[in-house]
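*Asks:* with the sequence up front, the predicted model follows.
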Amino acid sequence: MSTSDKSTLIIHHPYTPPEDFLAPQPGIYKASTVFFPTVAAMRSREWKDKTAYTYGLHGTPTTYVLEERLCTLEGGLQCLLVPSGLAAISLVDLSLLTHGDDIFIPDNAYSPNKALAEVELKGWGVTHQVYDPMNPEDLARRIGPRTRVVWLEAAGSMTLEFPDVCELVRICRQANNGRGVVSVLDNTWGAGLAFNPFDLNGDTSLSVDISIHALTKYPSGGGDVLMGSVITRNHALHTRLKLTHMRLGLGVGANDAELLLRSLPNLTLRYTAHDRAARTLANWCLGRSEFAQVLHPALPNSPGHAHWSALCGTELGRAAGLFSVVFDPCYSQSQVDAFCNALHLFKLGYSWGGPISLVSPCDLASARQTWPTHVAAGCLVRFSVGLEQVEDLQADLAQALDQCIKSA
């Protein structure tokens, strides 16, 4: 190249750094355009098997590394990254469903999952049914030849009941005279740590087909990243999802991937801390007369405790840092709202998994087809326990109860 123009010289500078640089964190690669050395390489490079790079949307060294580490976390073989947990749900539905198909969603699912089926999927000619996740027979007798996908969630959204995941997966595998239907687990609560979705009860033949994960929660850990993943062990299924992923133009930013890679090494420590603090507070709430029920899978009287114990271990098994309470029916919604407003350390906010504890009053009646028989009547409030000192959080709950409930 012969030029004296500094702009051109800087843009096309020939220097490349040596390749043998190693550090605790992997390098961060930002790119839309990817260069090819020759036309032949441009025509022959394959991105779908991660053997090469073609365009930033299809993967960079940064996203490839993150995908492989997430596969290790959840026990999968293939991973796709998307901009949010809800985007992961949408990718699965859009890839696997078409006009005339039927999809099953548990009544305790993340509400936007239902909303997607009620509006967009319905508009495209896909029907949906809501089933009782705590009654596997309800699913078994209703699956039909048009059923293509069954969603699972453990533990359930807001009420945290724990279904018999193994039995639900068996039903999916045996459906339609053994042809089966695709089972998809929202594994955000388990985070790849509470149990292995692809190796249920130590039986690799008993596994979900797809695990989706809102990486926004525990893998991020900072409350500052939106991202999701779709993980499989079936190559054909992964390829179908990946092609839809490409056609929809789904991608994640390199800086967000960097934050996930930085947080993953301490995920187990954080999850354990959240878990221990949540159990301490849930057990404390059991002794408060203001609550008609405390919901946490590790509590012996919580719905589905036996299923949690069987899948996640004994009482020493893992559980996320979430629990919910149902206030005694004598307390009005306005009193419960005042309690939430009176909390200092627990902040009002959506999501969970970050360092700051959160509280959210839940309108369970509008979120479920019918009020669950295993949940007491009353106003429901969900807590996400952060990383504050648990004694401080307990004191915060106590002062808010004394101020707004006892004095009312």
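*Replies:* Received the coordinates, thanks.
*Asks:* could you use CA atoms for every contact and neighbour count after this?
*Replies:* Will do.
*Asks:* quick check: the gap between residue 188 and residue 56.
*Replies:* As judged by C-alpha to C-alpha, to the nearest Å, residue 188 and residue 56 stand 27 Å apart.
*Asks:* also residue 156?
*Replies:* The gap separating residue 156 from residue 56 is 36 Å, by C-alpha to C-alpha.
*Asks:* what of residue 373?
*Replies:* In this structure, residue 373 and residue 56 are 49 Å apart, going by C-alpha to C-alpha.
*Asks:* re the thing from before, more crowded one of residue 188 and residue 56?
*Replies:* Using other C-alpha atoms under 10 Å as the criterion, residue 188 and residue 56 rank with residue 188 on top: 24 against 19.
*Asks:* where's that one, which helix or strand?
*Replies:* Secondary structure assignment for residue 188, by DSSP states H and E: no helix or strand.
*Asks:* so what's it up against?
*Replies:* 212-215, 217-218 (C-alpha atoms under 8 Å, 6 or more residues apart in numbering).
*Asks:* how about a cut-off of 6 Å?
*Replies:* Residue 188 makes contacts with 213-214, as judged by C-alpha atoms under 6 Å, 6 or more residues apart in numbering.
*Asks:* buried sites along stretch 355-364?
*Replies:* Of the residues in stretch 355-364, 355-362, 364 count as buried by neighbour count, 16 or more other C-alpha atoms under 10 Å.
*Asks:* correction: the previous question concerned stretch 342-350.
*Replies:* Across stretch 342-350, burial judged by 16+ other C-alpha under 10 Å covers 342-343, 345-347.
*Asks:* next step: those residues restricted to strands.
*Replies:* residue 347 (DSSP state E).
*Asks:* can you list the buried residues of stretch 342-350 in JSON lines and add distance to residue 69?
*Replies:* JSON lines is the format used below for those (distance: C-alpha to C-alpha, whole Å):
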{"residue": "342", "distance to residue 69": "41"}
{"residue": "343", "distance to residue 69": "38"}
{"residue": "345", "distance to residue 69": "33"}
{"residue": "346", "distance to residue 69": "32"}
{"residue": "347", "distance to residue 69": "32"}
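*Asks:* this is the comparison structure:
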Amino acid sequence: MPDSHSSKGDRFATRLSHAGRAGTKVRAFVNPPVHRGSTMLHVDCADRFAGGNQLLQDPMYGVMGNSTHHALENVIAEVEGGTHCQVVSSGLSAVTTAMLAYLKSGEHCLMPDSVYGPTRIFADGMLRGLGIETTYYDPVIDAAGLQGLMRPNTTVLYLESPGSHTFEVQDVPALAAVAHQHGAKVLMDNTWGIHHFQPFAFGVDASIQALTKYPVGHSDVLLGSITVADPAEWHRVRLAALALGQYASPDDCWLCLRGLRTMSVRLAQQSASALAVAEWLQTRPEVKQVLFPALPGAPGHELWKRDFTGACSLFGVVFTPDIAVTATHAMIDALRLFGIGASWGGFESLVLPTSGYLVRTADTGDFGGAAARFHIGLEDTADLIADLDQAFTALHER
């Protein structure tokens, strides 16, 4: 019996604490156990062949998932305001599984030019090899501009808001309306938005997340999810995941469940610290621009304020043109509390040099100058600012 606290009437932190559990009025352990297994035994042959819904709801084999998977899927659906969720082995697996569920040979996909790099590689490589064409569009395109890019064979509009590394905020409801007008489905990478952006309230058909980030929260698990709010979309995603053999380790699912219980307080602290650090960086003469939608005056702030209820702690920094890339590398090397690494969403602060790394093919800007991406962790905000302050000295010594 689901817990009565896991209802739409409760606030997010309460629902996150109680979702996916047996309840409070039961004789049971607080946390659901880890279930591992490959072979499912049946009472008899009639039981083995009973019912026609095994692929969707009554697993016959371990790859179809078990109660540990389903507990996590219930929580993620709760987080994003959906009804059904499919967990897979990584965030990139969620991207590729969703795209293969919605695209076939001869069809056309529209994708923002700011998209996550591995998603672009998948589109330009595997999708192209399957006869699926991808057109990259300006991430800040308006509805009229998108109308001009739609084709009779456009079946997927892909969104990522904010954009990877450059953090452009998209007008999701306006763009989704155009896609639906043409019969296309809307897929969105909502990893940055987590629960602060409720995708199905804005016209998204399938929401993708790298649970590796804030849901796990400890930089030790790779996991992804595809969430929907329509049973028809669920069948489509579920069957694609099974056909591709997409399976998430139950141990990883359990670790993600544990991480989710504290996500609301971690996010609140980290986003507050990120805003403080971003405001401080904005005052530095070496910084041309801080790319953080939650920062007043930053690109996309008004759309963020309209559609989001909060922010995570990931943002970009563009240095002034006179700052050499080698100087920013010296600064990054001088940081004591920021690790140099990809991914984000854990408890630790990270920095990633992005100079020369960004790919653009739709003439949507020059991103060849000195830049870096920062993830703000759970360290004391004053210590992080002090560390950045001393690192700027190294920048000027180059």
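*Replies:* Arrived safely, thanks for sending. Since this is a predicted model, take the numbers as computed values, not measurements.
*Asks:* kindly provide the TM-score of these chains.
*Replies:* TM-score for the superposed chains, counting by TM-score structural alignment, normalised by the length of structure 2: 0.90, backed by 371 aligned residues with a C-alpha RMSD of 1.6 Å.
*Asks:* quick one: map residue 217 of structure 1 onto structure 2.
*Replies:* In structure 2, the residue paired with residue 217 of structure 1 according to TM-score structural alignment is residue 213.
*Asks:* and the nearest residue to that match once chain neighbours are set aside, what does it touch?
*Replies:* Spatially, and ignoring its direct neighbours in sequence, residue 213 of structure 2 is nearest to residue 345 (4.0 Å; C-alpha to C-alpha, 6 or more residues apart in numbering). Residue 345 of structure 2 makes contacts with 213-214, 217, as judged by C-alpha under 6 Å, 6+ apart.
*Asks:* which stretches in structure 1 count as strands?
*Replies:* 78-82, 102-106, 127-131, 147-153, 182-186, 210-214, 228-232, 291-295, 322-327, 347-348, 358-362, 380-384.
*Asks:* all helices for the stretch 151-300 of structure 2, in order.
*Replies:* Counting by DSSP state H, counting those that start in this stretch, the stretch 151-300 of structure 2 has helices at residues 172-181, 231-243, 250-260, 263-282.
*Asks:* just the residues contacting the first one, thanks.
*Replies:* So that's helix 172-181 of structure 2. Applying C-alpha under 6 Å, 6+ apart, the external contacts of helix 172-181 of structure 2 come out as 143, 202-203.
*Asks:* ok, stretch 199-214 of structure 2 next?
*Replies:* Outside stretch 199-214 of structure 2, the residues that touch it by C-alpha under 6 Å, 6+ apart are 91, 173, 176, 186-191, 221-228, 344-345.
*Asks:* next up, the contacts around residue 348 of structure 1.
*Replies:* Applying C-alpha under 6 Å, 6+ apart to residue 348 of structure 1 gives the contacts 358-360.
*Asks:* no wait, residue 387 of structure 1
*Replies:* Taking C-alpha under 6 Å, 6+ apart, we find residue 387 of structure 1 in contact with residue 355.
*Asks:* need the counterpart of residue 128 of structure 2 in structure 1.
*Replies:* Applying TM-score structural alignment, one finds that residue 128 of structure 2 aligns to residue 122 in structure 1.
*Asks:* same question for residue 334 of structure 2.
*Replies:* Alignment note (TM-score structural alignment): residue 334 of structure 2 maps to residue 342 of structure 1.
*Asks:* returning to that earlier point: in JSON lines, list the strands of structure 1 along with distance to residue 115 of structure 1.
*Replies:* Formatted as JSON lines, the strands of structure 1 follow (distance: least, C-alpha to C-alpha, whole Å):
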{"stretch": "strand 78-82", "distance to residue 115 of structure 1": "19"}
{"stretch": "strand 102-106", "distance to residue 115 of structure 1": "11"}
{"stretch": "strand 127-131", "distance to residue 115 of structure 1": "11"}
{"stretch": "strand 147-153", "distance to residue 115 of structure 1": "14"}
{"stretch": "strand 182-186", "distance to residue 115 of structure 1": "16"}
{"stretch": "strand 210-214", "distance to residue 115 of structure 1": "17"}
{"stretch": "strand 228-232", "distance to residue 115 of structure 1": "18"}
{"stretch": "strand 291-295", "distance to residue 115 of structure 1": "25"}
{"stretch": "strand 322-327", "distance to residue 115 of structure 1": "23"}
{"stretch": "strand 347-348", "distance to residue 115 of structure 1": "23"}
{"stretch": "strand 358-362", "distance to residue 115 of structure 1": "17"}
{"stretch": "strand 380-384", "distance to residue 115 of structure 1": "21"}
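*Asks:* nearest to residue 278 of structure 1, out of those strands?
*Replies:* strand 322-327 (6.2 Å; C-alpha to C-alpha).
*Asks:* with structure 2 overlaid, report how far the closest one is off on average.
*Replies:* Average distance, strand 322-327 of structure 1 versus aligned residues of structure 2 after superposition (mean C-alpha distance after the TM-score superposition for structure 1): 1.0 Å.
*Asks:* contacts for that strand?
*Replies:* Against strand 322-327 of structure 1 from outside (C-alpha under 6 Å, 6+ apart): 290-296, 378-384.
*Asks:* from these, pick the one nearest residue 65 of structure 1.
*Replies:* For those, the minimum distance to residue 65 of structure 1 (C-alpha to C-alpha) is 29.6 Å, reached by residue 384.
*Asks:* that closest one: neighbouring residues, count only.
*Replies:* 25.
*Asks:* next one: residue 45 of structure 2
*Replies:* Neighbours of residue 45 of structure 2 under the rule other C-alpha under 10 Å: 8.
*Asks:* now do the same for it: its match in structure 1.
*Replies:* Residue 45 of structure 2 maps onto residue 39 of structure 1 when the alignment is built from TM-score structural alignment.
*Asks:* burial count for the aligned residue in structure 1 for residue 61 of structure 2?
*Replies:* In structure 1, residue 61 of structure 2 lines up with residue 55, judged by TM-score structural alignment. Counted with other C-alpha under 10 Å, the neighbours of residue 55 of structure 1 add up to 14.
*Asks:* quick one: residue 55 of structure 1 and residue 31 touch, right?
*Replies:* No - counting by C-alpha atoms under 6 Å, residue 55 of structure 1 sits too far from residue 31 to count as a contact (7.6 Å).
*Asks:* where does stretch 272-287 of structure 2 end up in structure 1?
*Replies:* On structure 1, the counterpart of stretch 272-287 of structure 2 by TM-score structural alignment is residues 276-291.
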